[in-house]
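**Student:** Got a sequence here, can you model it:
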Amino acid sequence: MRCEIRHTTEYRYPVPAWDSFNQVRLHPSQEARQSVRLFHLEVTPEAEVTSRKDYFGAIVHHVHVHEPHRHLVIEAQAIVDTHALPDPGRTPLSTLRAERRRHTEFLVASPRVPAGDWPDIFGVTRPGPDDDLPEFLMSLTTHLYRRFTYDTGATGVRTPLAEFAQHGRGVCQDFTHAMLGITRQLGIPARYVSGYLYSGGEMQGAESTHAWVEALIPGWGWLGYDPTNNCVAREKHIKIGHGREYSDISPVRGTYYGGGKSELDVAVHVYGEQ
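**Tutor:** Okay, the predicted model is just below:
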């Protein structure tokens, strides 16, 4: 599937800002399930732009606007081809034993996914060592999809996981952090994925960057699960990068001098064709 993406981030300041420095993670990843045909980053006003790869392999652009400005626009455009991959075969949970030591960073607690008895808190039946891992992960995806309500006004980027568990309403970030808390407590290495979703009006979370989980399937690799939409992440999911949680792969964040309290507008458009 070919997807065209346009992601526009606009900041407006009541008084001039200067020395605005932003970390931008909007470049889709290049891997087996997708190929990046084009990526272009445009910044207004004129900016100094450099790039590097972060610890997890995502491409990060550093955008530095030196001069005073009251309006900053960062627009990323990309064309990505996504590819179908074969489904993993039956994989007992016991096969994870040999993998856990190599993937400790995706098993331990982090600030937004703290330690806790999340399987019990979220009402999840614990699997046995002979249970099929992909089947369990899909059932967990379905369980979270049915248990919680997608509501863009219910939470913010700093809402604690325990608060989402209590109120039962949130966005893709919350669904993803909940699934990470459960899988890590069960000894299943799992990571937070940031990306885009081509929904065609069929799925939730396409109005901005989307989030889902990638879990390790021994002998196969990292397979994506989207609890916000109760599905495996396939050709309609376009990955930017992954980390332990949202903070590791947030799309745009930065600092500036002056400016006052900024106003932020984000617009994401994803067009796709088979």
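
**Student:** all contacts plus neighbour counts: C-alpha atoms, from now on.
**Tutor:** OK.

**Student:** Strands along this structure, start to end?
**Tutor:** 2-24, 34-44, 48-53, 59-65, 69-82, 149-150, 169-170, 190-197, 210-217, 221-226, 231-232, 237-243, 252-258, 263-273 (DSSP state E).

**Student:** ok, now how distant is Thr125 from Ile182?
**Tutor:** 11 Å (CA to CA, to the nearest Å).

**Student:** To compare with the earlier structure, here is another sequence to fold:
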Amino acid sequence: MKLQITHETTYRYDAPILGLVQSLRLTPSVFEGQRVADWTVTVDGGHRGSAFRDGAGDWIESWSVRGPVSEVTVSIHGRIETRDTAGVLRGHRETINPLAYLRDTPLSAPDAALRDLAAGVAGEDALDLSHRLSAEISDAILYRPGVTESRTTAAEALALGEGVCQDHTHALIALARARGLPARYVSGYLHSNIDGAPHDAAHAWAEIHTGSLGWVGFDAANRCCPDDRYVRLGSGYDAADAAPIVGRTVGQGAERLDIRVAVEEMDQ
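**Tutor:** Presented below is the predicted three-dimensional model:
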């Protein structure tokens, strides 16, 4: 599938700030499931600093903006060709040992209810178990925007029984780690017309390490593995660690955030 992506994140401040620095994880991953035709990341009034590929295989670049400024926009414009690999992350180069992703974080730590849910699931092998754990979360947490926030934990989402893709992902990661399977949070984009209406958006899903097959993606929010509708950007222990944009400002102005994402299928 050939996709064109436009993603703009605008920060507005009620009083001018003196400046900001940002770390951006906004460039698509390099693996067999996607090939970038062109990709541009810009920051209005910004100066690009160092860039590198980290141990997880993600491309990270730093930007800085000197103030005073009252508005800053981070823009992504790109074209990418994707291919369905049945969720398997083939050809992705990274150096971090998968066992590192057994570490819990405040957002993804399992409580007693999550551990009980994980313990009650049986699978023939790691891959089968991962599919069954994902199905459990799909059934346990109803997709409903607006009922959770960025700081909602996996345990809180399960107790509430509602949430968005971030909540599904944190809860699935918690179940997988409780069963001894390394799991991580993935950020990216999704193009979908499942019910006849567009659902183009920034998206998140989990990857679980299944042994010899390696990392496999599971999108519990949509009851599937990532296919050619998905664009993978980067990963981390949880949503905070995998955030596409992390930054610090100098100044006292209150911040307002506006995000616009469009994922369009191009003519083949």
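
**Student:** Select, out of the strands of structure 1, the one closest to Asp132 of structure 1.
**Tutor:** Ranking the strands of structure 1 by proximity to Asp132 of structure 1 (CA to CA) places strand 210-217 first, at 10.2 Å.

**Student:** List the contacts of that closest one.
**Tutor:** 88, 91, 96, 133-134, 172-173, 175-176, 179-180, 188-197, 222-228, 233 (CA atoms under 8 Å, 6 or more residues apart in numbering).

**Student:** Can you flag the buried ones in the residues you listed?
**Tutor:** Among the contacts of strand 210-217 of structure 1, those classed as buried by 16 or more other CA atoms under 10 Å are 91, 96, 133-134, 172-173, 175-176, 179-180, 188-197, 223-228, 233.

**Student:** which part of structure 1 lines up with stretch 134-149 of structure 2?
**Tutor:** Across structure 1, the stretch matching stretch 134-149 of structure 2 (TM-score structural alignment) is residues 141-156.

**Student:** Buried ones in the matching stretch, by neighbour count?
**Tutor:** Thr141, Thr142, His143, Leu144, Tyr145, Phe148, Thr149, Tyr150, Thr155.

**Student:** Am I right that the last one is in contact with Gly168?
**Tutor:** No - with the criterion set as CA atoms under 8 Å, Thr155 of structure 1 and Gly168 do not qualify as a contacting pair; they are 10.1 Å apart.

**Student:** quick revisit: quick check: the farthest pair among the buried residues of stretch 141-156 of structure 1?
**Tutor:** Using CA to CA, the buried residues of stretch 141-156 of structure 1 span at most 21.1 Å, a distance reached by Thr142 and Thr155.

**Student:** and the counterpart of Thr125 of structure 1 in structure 2, how many neighbours does it have?
**Tutor:** Applying TM-score structural alignment, one finds that Thr125 of structure 1 aligns to Gly120 in structure 2. Gly120 of structure 2 has 9 neighbours, counted by other CA atoms under 10 Å.

**Student:** Roughly how far does Gly120 of structure 2 sit from Ala113 of structure 2?
**Tutor:** To Ala113 of structure 2, Gly120 of structure 2 is 11 Å away according to CA to CA.

**Student:** hang on, the earlier thing: same list, the buried residues of stretch 141-156 of structure 1, but as CSV with distance to Tyr256 of structure 1 please.
**Tutor:** Formatted as CSV, these follow (distance: CA to CA, whole Å):
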residue, distance to Tyr256 of structure 1
Thr141, 39
Thr142, 42
His143, 42
Leu144, 39
Tyr145, 39
Phe148, 37
Thr149, 36
Tyr150, 33
Thr155, 26
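
**Student:** Return the member of the residues you listed nearest to Gly254 of structure 1.
**Tutor:** Thr155 (21.5 Å).
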